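Visitor: The amino acid sequence is not available; the structure is as follows:
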């Protein structure tokens, strides 16, 4: 399909953006490049969790496999954000890689949200949940179509927001407020991504800027969650 037919990023809800307005105007480059840092920040902080709780100690009785799962969820955007920054150059290959990494991240995080929200602990049940999502994401990546990519990404994003909102509503986690902030702010940020209405910085640029504090807060919740679950399990093992 042609660029005019498929590339949703070249349009707003009411007006078509001219090529001169794309990617390299106002604060977009700075915002996108600034987004690179926070993905690496949350990835490298995984070392903190492992050392603090002894997951790097072979003699440790407790293994943070769940924490490693979350760490990978934060590490995967480290691959995506360089393509977001390179997308500034408007090259087809970097644009495609940007979209493909986005769908891969959303697919993996959807698996995490399902397993966490419904508290799926049985290994056989986990195996049944993951393959359908992975197959869907893989088939979508193989048959790349940008317009369809937008619909699928939004659908998976909305599904994750509802799943995490449900978990926050029924759980009594001490850091629930962080999750609620991420859920509500993600809804608002998604509006900026879908309806790219013109502002001083452009709505799409504001969306990129919003991902920085949201990811840091999200990682803060993940770290609190791992510490909370670890302390709970250690207390149970001592009783």
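Guide: That came through, no problem. Computed from a predicted structure; not experimentally measured. Residues are numbered from 1 along each chain as shown.
Visitor: CA atoms for contacts and neighbours, from now on please.
Guide: Noted.
Visitor: Wait, residue 23 touches residue 29, no?
Guide: Yes. Using Cα atoms under 8 Å, residue 23 makes contact with residue 29 at a distance of 7.0 Å.
Visitor: Residues that sit against both of the two, list them.
Guide: Taking Cα atoms under 8 Å, 6 or more residues apart in numbering as the criterion, residue 23 and residue 29 both touch residue 88.
Visitor: From residue 204, how far off is residue 197?
Guide: 8 Å (Cα to Cα, to the nearest Å).
Visitor: Can you name the residues in contact with the helix or strand that contains residue 155?
Guide: Using DSSP states H and E, the element containing residue 155 is helix 146-170. For helix 146-170, contacts defined as Cα under 8 Å, 6+ apart pick out 5-8, 99, 102-103, 106-107, 109-110, 113-114, 116-118, 140, 176, 179-180, 183, 186-187, 190.
Visitor: Pasting the second one now:
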């Protein structure tokens, strides 16, 4: 095992996503329109951290590509479902449905172009990092906006959890930029970055459940289903 701490903390993230999926299924009704998007978020997270653990166990070109493509899919899916929740694109109005179709095709095309460029044109580390950072910043900005808006409307403490998670992730992201020689030949900045993402992941699933329960209590989702 080449990077044991990175493997360990990748598995920690995997467990956080798996537990989050279990929490979603146990706390949110299957008929709730946003549940399938939250479940897909968990599936992408699970896949991302499985391939991360494999890559950090043994660094081959194939395992590296799996890690990068899974991570890119996870980050891009995060940007995909963010406006669906923030702007409620899941609601069955003609305009929202049209925009959702366009948004879905756009995100699929962006991912296909991303993989094609890296696989067939050039394996570019700088581009890959920049693409993931830009996509992450876009969704983080939307969640910060949503968090402020949601808290202003509800004054519930859980409404600020997305903002806390975003700030947390942005802080630990500095570990990717401020590298240092591995301690004991194993614990490096990258592994600590993986450790730092476990807490926000747990907080995020707790927010999903609280936010869904609030919407369910307002019964708006039942009107959407009947529509």
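Guide: Perfect, thanks for sending it. As the structure is a prediction and not an experimental result, all values here were calculated from the model.
Visitor: quick one on the thing from earlier: the more surrounded of residue 197 and residue 204 of structure 1?
Guide: Taking neighbours as other Cα atoms under 10 Å, residue 197 of structure 1 and residue 204 compare with residue 204 leading, 24 against 16.
Visitor: and that one, what pairs with it in structure 2?
Guide: With TM-score structural alignment defining the correspondence, residue 204 of structure 1 maps onto residue 190 in structure 2.
Visitor: same check, this time on residue 40 of structure 1
Guide: Residue 40 of structure 1 maps onto residue 18 in structure 2, by TM-score structural alignment.
Visitor: Contact partners for that match?
Guide: Contacts of residue 18 of structure 2 (Cα under 8 Å, 6+ apart): 42, 46.
Visitor: that older thread, the contacts of helix 146-170 of structure 1 in helices, which ones?
Guide: In this view, the contacts of helix 146-170 of structure 1 that belong to helices under DSSP state H are 5-6, 99, 102-103, 106-107, 109-110, 113-114, 116-117, 140, 176, 179-180, 183, 186-187, 190.
Visitor: buried subset of those residues?
Guide: Neighbour-count burial (16 or more other Cα atoms under 10 Å) is assigned, among those, to 99, 102-103, 106-107, 109-110, 113-114, 117, 140, 176, 179-180, 183, 186, 190.
Visitor: and the aligned partner of residue 223 of structure 1 in structure 2, what does it touch?
Guide: Superposed on structure 2 with TM-score structural alignment, residue 223 of structure 1 falls opposite residue 209. By Cα under 8 Å, 6+ apart, residue 209 of structure 2 lies in contact with 23, 24, 27, 28.
Visitor: do the same with residue 188 of structure 2
Guide: By Cα under 8 Å, 6+ apart, residue 188 of structure 2 lies in contact with 179, 180, 181, 182.
Visitor: and the third one, helix, strand or coil?
Guide: Same thing as residue 181 of structure 2. Here residue 181 of structure 2 is recorded as coil under DSSP: H, G, I helix; E, B strand; the rest coil.
Visitor: gap between it and residue 160 of structure 2?
Guide: The span separating residue 181 of structure 2 from residue 160 of structure 2 equals 36 Å under the rule Cα to Cα.
Visitor: More neighbours: which of these two?
Guide: More neighbours surround residue 160 than the other of residue 181 of structure 2 and residue 160, with 20 against 10 (other Cα under 10 Å).
Visitor: Identify the residue spatially nearest to the more buried one, adjacent ones excluded.
Guide: Of all residues not flanking residue 160 of structure 2 in the chain, residue 147 sits nearest, at 5.1 Å (Cα to Cα, 6 or more residues apart in numbering).
Visitor: Could you find the counterpart of the one you found in structure 1?
Guide: Taking TM-score structural alignment, residue 147 of structure 2 has residue 168 as its aligned residue in structure 1.
Visitor: What count of nearby residues applies to that match?
Guide: For residue 168 of structure 1, the count of nearby residues is 19 (other Cα under 10 Å).
Visitor: Give the full set of residues in contact with the residue most central in space within structure 2.
Guide: By Cα atoms, centre = their mean, the mean C-alpha position of structure 2 lies nearest to residue 78, the distance being 4.3 Å. Contacts for residue 78 of structure 2 (Cα under 8 Å, 6+ apart) come out as 41, 136, 139.
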